[in-house]
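J.: One predicted model, sequence on top.
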Amino acid sequence: MQADAGALPFADGSFDLACSAYGALPFVADPVQVLREVRRVLRPGGRFVFSVTHPIRWAFPDEPGPEGLSVAASYFDRTPYVEQDEQGRAVYVEHHRTLGDRVRDVVAAGLRLVDLVEPEWPAWNSQEWGGWSPLRGNLIPGTAIFVCVRDQ
């Protein structure tokens, strides 16, 4: 099923659990609307677990080697990252939010944050992927996982 994350096609209180792995939240200008929709479809006591690229990543260049370890931009610059096609139309947009922004979004949507997980780079992983490598992954987190609950 495909749906607008800001207008989910489900009845109120339909789910005990909702998950989003790098899904809609980084790609919408109004994440609170999406979070409110998730809250709406959760039953009281239901959980919403979502992951996003860790916000600190935005301050560093997308390079797996030593050149990716120096801050290149302000962590607080919330200018969206936009890729355009040949006609200048946006084909990919990702919105940067700080950790504080994400926490405030969760609270504004009426959810309670019960955990924020920042997974460490696994010792067994020696691969490079995009801008990530053991060098970089051992110094800064690549992922932020938010565990939220609908209390009422």
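T.: Structure received.
J.: rest of the way, CA atoms for contacts and neighbours
T.: OK.
J.: where along this structure do the strands fall?
T.: In the chain, the segments counted as strands under DSSP state E are 15-21, 42-53, 81-84, 90-94, 112-117, 143-149.
J.: Make JSON lines from those and add mean neighbour count to it.
T.: Output for these, formatted as JSON lines (neighbours: other CA atoms under 10 Å):
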{"stretch": "strand 15-21", "mean neighbour count": "15"}
{"stretch": "strand 42-53", "mean neighbour count": "19"}
{"stretch": "strand 81-84", "mean neighbour count": "12"}
{"stretch": "strand 90-94", "mean neighbour count": "13"}
{"stretch": "strand 112-117", "mean neighbour count": "14"}
{"stretch": "strand 143-149", "mean neighbour count": "21"}
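J.: Format those as a markdown table; extra columns: distance to Phe60.
T.: Shown next, in a markdown table, are the strands of the chain (distance: least, CA to CA, whole Å):
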| stretch | distance to Phe60 |
| --- | --- |
| strand 15-21 | 22 |
| strand 42-53 | 12 |
| strand 81-84 | 14 |
| strand 90-94 | 16 |
| strand 112-117 | 20 |
| strand 143-149 | 14 |
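J.: Presented hereafter is structure B, for comparison with structure A:
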Amino acid sequence: MHTAETSPPTLTEAEVRRGNRTWWDLDADDYQDEHGNFLGDVDFVWCPERLRESDARLLGPVHGKKILELGAGAAAASRWLHGEGAHPIALDLSAGMLRHARDAAHRTGVRVPLVQADALSLPFAANAFDIVCTAFGAIPFVADSAAAMREVARVLRPGGSWVFSVTHPMRWVFLDEPDQRGLLALNSYFDRSPYIERDEAGEVTYLEQHRTLGDRVRELVSAGFVLRDLVEPEWPDGHHQEWGQWSPMRGRLFPGTAIFVCDLPA
């Protein structure tokens, strides 16, 4: 049995890291069973709205580029980037998710370097990458996302790009349901308290952070980035698949995903 809370907690970064790692290790199999077909083995899908990098090209030209994928999960995006001629590295906190990345590499024959590490302490030298990207990885879960932005800036070369997708902050206002109940606005957009689940012993088992759009922009600017674009994918015609709280009904009314496209000035 788990309990959920949204009141401001006192959590150390170590507790957050341990909770996130435990959750994704335990949930890796269920996550892949539920979403693996949608994400594919060699594909770069930015969001439940099914926006693909092959269509959007938010990263720009990737051939020959050194790319770090944060929160890579099963690393489908990194394998797609490899096929585009890039040199990707897939990083994730969870050994369970990286196990699925190894399994997919065996299935497809497309192998990319896999690294288990924390987004707040990237095991790479400064200026190591041309692009850093993530589709819903790392940023919504770390306690200090501003520190994660600074760490991304450290490993990017001047002139590099940082592109990441997260749950649209507006979704925090509504109940987390894909049907009519999910149109009820109950939560304050301005309440930055994280959503936390704990087990019977009081240990954190899941944690997700909320930041407003303004918070994200300030984090990026403080880390030295220039925001080039903010993409809010619309729900496409003919897409009927639900993903958690994402659904065609809600997707037609308000955005579910925000994608930040940023550059580190040369």
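T.: That came through fine. It should be emphasised that the depicted structure is a prediction, and the values quoted were computed from it without experimental measurement.
J.: quick one: TM-score?
T.: After superposition, the two chains reach a TM-score (TM-score structural alignment, normalised by the length of structure 1) of 0.96; 152 aligned residues with a CA RMSD of 1.0 Å.
J.: center of structure 1, which residue is that?
T.: Val52 (2.2 Å; CA atoms, centre = their mean).
J.: Could you check how far that residue is from Val32 of structure 1?
T.: As judged by CA to CA, to the nearest Å, Val52 of structure 1 and Val32 of structure 1 stand 15 Å apart.
J.: Next one: the residue of structure 1 most remote from its centre from Val34 of structure 1, what distance?
T.: Within structure 1, Gln87 marks the point farthest from the mean C-alpha position, 28.7 Å out by CA atoms, centre = their mean. Relative to Val34 of structure 1, Gln87 of structure 1 is positioned 30 Å away (CA to CA).
J.: for Gly68 of structure 1, same thing?
T.: Gly68 of structure 1 is 32 Å from Val34 of structure 1, by CA to CA.
J.: again with Phe27 of structure 1
T.: Distance from Phe27 of structure 1 to Val34 of structure 1, by CA to CA: 11 Å.
J.: cool, and Val41 of structure 1?
T.: According to CA to CA, Val41 of structure 1 and Val34 of structure 1 sit 11 Å apart.
J.: so stretch 184-195 of structure 2 matches what in structure 1?
T.: With TM-score structural alignment applied, stretch 184-195 of structure 2 matches the range 70-81 in structure 1.
J.: same check, this time on stretch 250-258 of structure 2
T.: Going by TM-score structural alignment, stretch 250-258 of structure 2 lines up with residues 136-144 of structure 1.
J.: Give the aligned equivalent of Ala90 of structure 1 in structure 2.
T.: Ala90 of structure 1 maps onto Val204 in structure 2, by TM-score structural alignment.
J.: Enumerate every residue touching the residue lying closest to its match once chain neighbours are set aside.
T.: Closest residue to Val204 of structure 2 apart from its sequence neighbours, by CA to CA, 6 or more residues apart in numbering: Arg198 at 4.4 Å. Contacts for Arg198 of structure 2 were tallied using CA atoms under 8 Å, 6 or more residues apart in numbering; they are His2, Thr3, Ala4, Val204, Thr205, Tyr206.
J.: is it fair to say the third one lies in a strand?
T.: Yes. Going by DSSP: H, G, I helix; E, B strand; the rest coil, the assignment for Ala4 of structure 2 places it inside a strand.
J.: mind checking what it lines up with in structure 1?
T.: That one, Ala4 of structure 2, aligns with nothing by TM-score structural alignment.
J.: quick one: Ala4 of structure 2 from Ala148 of structure 2, how far?
T.: 25 Å.
J.: hang on, the earlier thing: contacting residues for the residue nearest to the centre of structure 1?
T.: Here Val52 of structure 1 is in contact with Ala21, Tyr22, Gly23, Leu25, Pro26, Thr143, Ala144, Ile145 (CA under 8 Å, 6+ apart).
J.: want to throw those into a markdown table with distance to Trp129 of structure 1?
T.: Formatted as a markdown table, the contacts of Val52 of structure 1 follow (distance: CA to CA, whole Å):
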| residue | distance to Trp129 of structure 1 |
| --- | --- |
| Ala21 | 17 |
| Tyr22 | 16 |
| Gly23 | 19 |
| Leu25 | 22 |
| Pro26 | 20 |
| Thr143 | 14 |
| Ala144 | 17 |
| Ile145 | 19 |
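J.: before we move on, the earlier item: between Ala4 and Ala148 of structure 2, which has more neighbouring residues?
T.: Ala148 (22 against 14; other CA atoms under 10 Å).
J.: excluding its backbone neighbours, what's nearest whichever residue in structure 1 pairs up with that one?
T.: In structure 1, the residue matched to Ala148 of structure 2 (TM-score structural alignment) is Val34. Excluding the flanking residues, the one nearest Val34 of structure 1 by CA to CA, 6+ apart is Gly6, at 4.5 Å.
J.: tell me which of the contacts of Val52 of structure 1 is nearest to Arg104 of structure 1?
T.: Nearest to Arg104 of structure 1 out of the contacts of Val52 of structure 1 is Leu25 (CA to CA; 13.6 Å).
J.: No further questions, thank you.
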